[in-house]
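>>> Starting from these lines, generate the structure:
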Amino acid sequence: MLKEQQILVAFGGNLPLEGERPLEVIERALSRLQDLGFSLNAVSSFYQTPCFPKGAGPDYVNGALSIGSDMAPTEILETLHKVEHEFGRERVSRWAGRTLDLDLLAVDDLILPDLVTQRHWVDLPLEQQTRQAPEQLILPHPRIQDRSFVLIPLKDVAPDWKHPVLGKTVQEICAELPKEEVETVVRL
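Next comes the predicted model:
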């Protein structure tokens, strides 16, 4: 048996599913992850965050979790996508509203597929991010350091996790966020 890895996942949603509010959908999805064999190590508080781009839809409920598993990273991602699908996620366009979003942020301190590819996606200008998506799993997630709605909840569950490329902890990266961005992430 392989060693259980620390898996960091961001979660969110802003659309109802069959009459359930996003918060209720997320709570059921977290339970489903346990049914599929993940150990739930820590769950952040839930946060309300504005839709991006501003005014494009209802505010989001966001959070983060630390789970454990001995699955390979691609299998983890496939399982997260399966759960999203079970909870009504439709991948119509990037950054569209959704019933459930489960983003694989990191698996231990793995860098996938390699440092050069990971850095390419980290350094990709915003206007290209809206039109391009990687065809392979990139770890750590290339946008962690840019997103207050990911970092603030992640600080609840893994403040000392050290980004293997940036060499900074979640707590250190959070401290560098602009104050106006931090203020948009409101604990529920």
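>>> When you work out contacts or count neighbours from here on, use the C-alpha atoms and nothing else.
Noted.
>>> What are the contacting residues of the strand or helix carrying His85?
Using DSSP states H and E, His85 maps to helix 73-86. For helix 73-86, contacts defined as C-alpha atoms under 8 Å, 6 or more residues apart in numbering pick out Ala29, Arg32, Leu33, Leu100, Asp101, Leu102, Asp103, Leu104, Val107, Leu137.
>>> redo that, cut-off 10 Å
5, 7, 9, 26, 29-30, 32-33, 36, 38, 69-72, 87, 89-91, 98-107, 110, 112, 136-139 (C-alpha atoms under 10 Å, 6 or more residues apart in numbering).
>>> Could you point out the helix or strand that follows it?
Helix 73-86 is succeeded, C-terminally, by strand 101-107 (DSSP H and E).
>>> Quick one: residues in contact with the helix or strand following that next one.
Going down the chain from strand 101-107, the next helix or strand is helix 115-122, by DSSP H and E. Under the criterion C-alpha under 10 Å, 6+ apart, residues 111-112, 128-129, 132-134, 136-146, 164-165 lie in contact with helix 115-122.
>>> Could you write me a PyMOL select line covering just the buried ones among the residues you listed?
Buried members of the contacts of helix 115-122, defined by 16 or more other C-alpha atoms under 10 Å, are picked up in PyMOL with:
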select buried, resi 111+112+138+139+140+141+142+144+145+164
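>>> For the comparison step, fold the sequence that follows:
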Amino acid sequence: MIVALGCNLPGAYTSREALLEAALAALPEEGLDLVARSSWWTSAAWPDASGPEYLNGVAIVRTGLSPSETLQALHRIEARFGRERGEANAPRTLDLDLVAHGRTVQDGDLVVPHPRAHERLFVMGPLAELASGWIHPVSGEPAFRLATTASVGLDARPGQPARS
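Okay, the predicted model is just below:
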């Protein structure tokens, strides 16, 4: 399973990196076991680049939860870290997106793989770093190729290396 993480507000934490590291540490409490994670990538706010810069990464996670249960778990973690859902693309303390869950799902608001992740360099770049040969279940394209054809967040760049 693949989870994209991002934030552009540190909330109660000293930095965006500290917040994202704490979010990774919270995954097991929700039945989501961290297998691997990318380095943190930075990118301008989107679609309004005047907002605070984003820090993003990708995690490979193992779970016995269904896609719906996984999404609910991710939303609980977001809420614990101060995420308030309001205006689309507004600055946020934590954004956790379910990118892939081993199969395709379309059930109401739940769409897996994430319908726009393949367009975002700040998702595909970290994923290609972590699992370059991962194959998108709809397009059939590998992560490394999707990173080269992304159309959103083209300023995204690796910044801070993954901790062991």
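>>> on that earlier part again, among the contacts of helix 115-122 of structure 1, which ones are in helices?
Gln128, Gln129 (DSSP state H).
>>> Next up, the contacts around the nearest residue to Phe52 of structure 1 once chain neighbours are set aside.
Closest residue to Phe52 of structure 1 apart from its sequence neighbours, by C-alpha to C-alpha, 6 or more residues apart in numbering: Trp95 at 7.1 Å. Residues in contact with Trp95 of structure 1 (C-alpha under 10 Å, 6+ apart) are Cys51, Phe52, Pro53, Ala56, Thr130.
>>> Work out for me the element the residue opposite the third one in structure 2 once aligned sits within.
This points to Pro53 of structure 1. Pro53 of structure 1 maps onto Pro47 in structure 2, with residues paired by TM-score structural alignment. Under DSSP H and E, no helix or strand contains Pro47 of structure 2.
>>> Tell me which of the contacts of Trp95 of structure 1 persist in structure 2.
When you map these onto structure 2 and apply both residues aligned by TM-score structural alignment, their matches' C-alpha atoms under 10 Å, the shared contacts are Cys51, Phe52, Pro53.
>>> Around the first one, count how many other residues there are.
Right, Cys51 of structure 1. Residues lying near Cys51 of structure 1 (other C-alpha atoms under 10 Å) number 18.
>>> show me what contacts it?
Per C-alpha under 10 Å, 6+ apart, neighbours of Cys51 of structure 1: Gly13, Asn14, Gly57, Pro58, Asp59, Tyr60, Val61, Trp95, Ala96, Gly97.
>>> How about the last one?
Taking C-alpha under 10 Å, 6+ apart as the criterion, Pro53 of structure 1 is in contact with Trp95, Ala96.
>>> now the most centrally placed residue in structure 1: how far from Thr74 of structure 1?
In structure 1, the residue lying closest to the centroid (C-alpha atoms, centre = their mean) is Ala10, at 2.4 Å. Note on Ala10 of structure 1: its distance to Thr74 of structure 1, by C-alpha to C-alpha, to the nearest Å, is 16 Å.
>>> Next: Arg98 of structure 1.
Counting by C-alpha to C-alpha, the gap from Arg98 of structure 1 to Thr74 of structure 1 is 22 Å.
>>> Which of those two has more residues huddled nearby?
Between Arg98 of structure 1 and Thr74, counting by other C-alpha under 10 Å, Arg98 is the more crowded of the two (22 against 12).
>>> residue contacts, that one?
12-17, 22, 57, 60, 84, 87-92.
>>> do Asn56 of structure 2 as well
Taking C-alpha under 10 Å, 6+ apart, one finds 4-8, 16-17, 20, 38-43, 94-96, 122-123, 125-126, 156-159 in contact with Asn56 of structure 2.
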